[in-house]
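J.: here is a sequence with its predicted model. Questions after.
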Amino acid sequence: MSTLKTKKTLSQCDQILQHLQSGKTINPRQAWNLFGCYRLGARIHDLRKQNFPIVTKIIYKNGGNFAEYSLRIG
């Protein structure tokens, strides 16, 4: 990835990867709020195809569930 890219010009995959590499987790609501990403699962799939070790945790809350993603360290 070029260091000349600003946050605005980074792809959604690049932005999500940077977020995960900073040690944070991400869920669909955060992806929408932070990056305008409506299809987080598809972007996670794209990153996994590039061999990034992304872990999925299912969160159960208020009678529903959603996926939360993190980068496996080590």
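T.: Good, I have the coordinates. Numbering: from 1, shown residues only.
J.: rest of the way, CA atoms for contacts and neighbours
T.: Will do.
J.: how much space separates residue 47 from residue 56?
T.: Separation of residue 47 from residue 56 (C-alpha to C-alpha, to the nearest Å) stands at 13 Å.
J.: pasting the second one now:
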Amino acid sequence: MNNTQLEQILEHLKQGKSITPIEALEQYGCFRLSAVILKLRKQGCDIVTHHERNSSGIGTHARYELKQVAA
């Protein structure tokens, strides 16, 4: 992961959009969204995780949403 991906994903979340791992891969080339989310949380961002059922009906995936940005 590079800082550019982190910055792009943070900006995405700041716009009030949520993001899933597949969206992060398609839009920003980010293979490990959970690592980006962890870094943002450590920087003080309040990010919540919603677990959603996959479209196939088998398994779940995470959808992340920003509640509050670090001051």
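T.: Structure's in. What do you need? Predicted model only: the values in this text are computed from it and were never measured.
J.: what's the TM-score for these two chains?
T.: Remark: TM-score between the superposed chains equals 0.85 [TM-score structural alignment, normalised by the length of structure 2]; 64 aligned residues with a C-alpha RMSD of 1.1 Å.
J.: where exactly do the helices run in structure 1?
T.: Secondary structure of structure 1 (DSSP state H): helices at 12-21, 28-35, 40-49.
J.: map residue 71 of structure 1 across to structure 2 for me.
T.: Structural alignment (TM-score structural alignment) places residue 71 of structure 1 against residue 66 in structure 2.
J.: return the residues in contact with that match.
T.: Contact criterion C-alpha atoms under 8 Å, 6 or more residues apart in numbering gives 13-14, 16, 18, 45-48 as the residues in contact with residue 66 of structure 2.
J.: out of the residues you listed, flag the one nearest to residue 35 of structure 2.
T.: Lowest distance from residue 35 of structure 2 to these (C-alpha to C-alpha) belongs to residue 47, with 12.7 Å.
J.: and the closest one? What does it align with in structure 1?
T.: Under the pairing rule here (TM-score structural alignment), the equivalent of residue 47 of structure 2 within structure 1 is residue 54.
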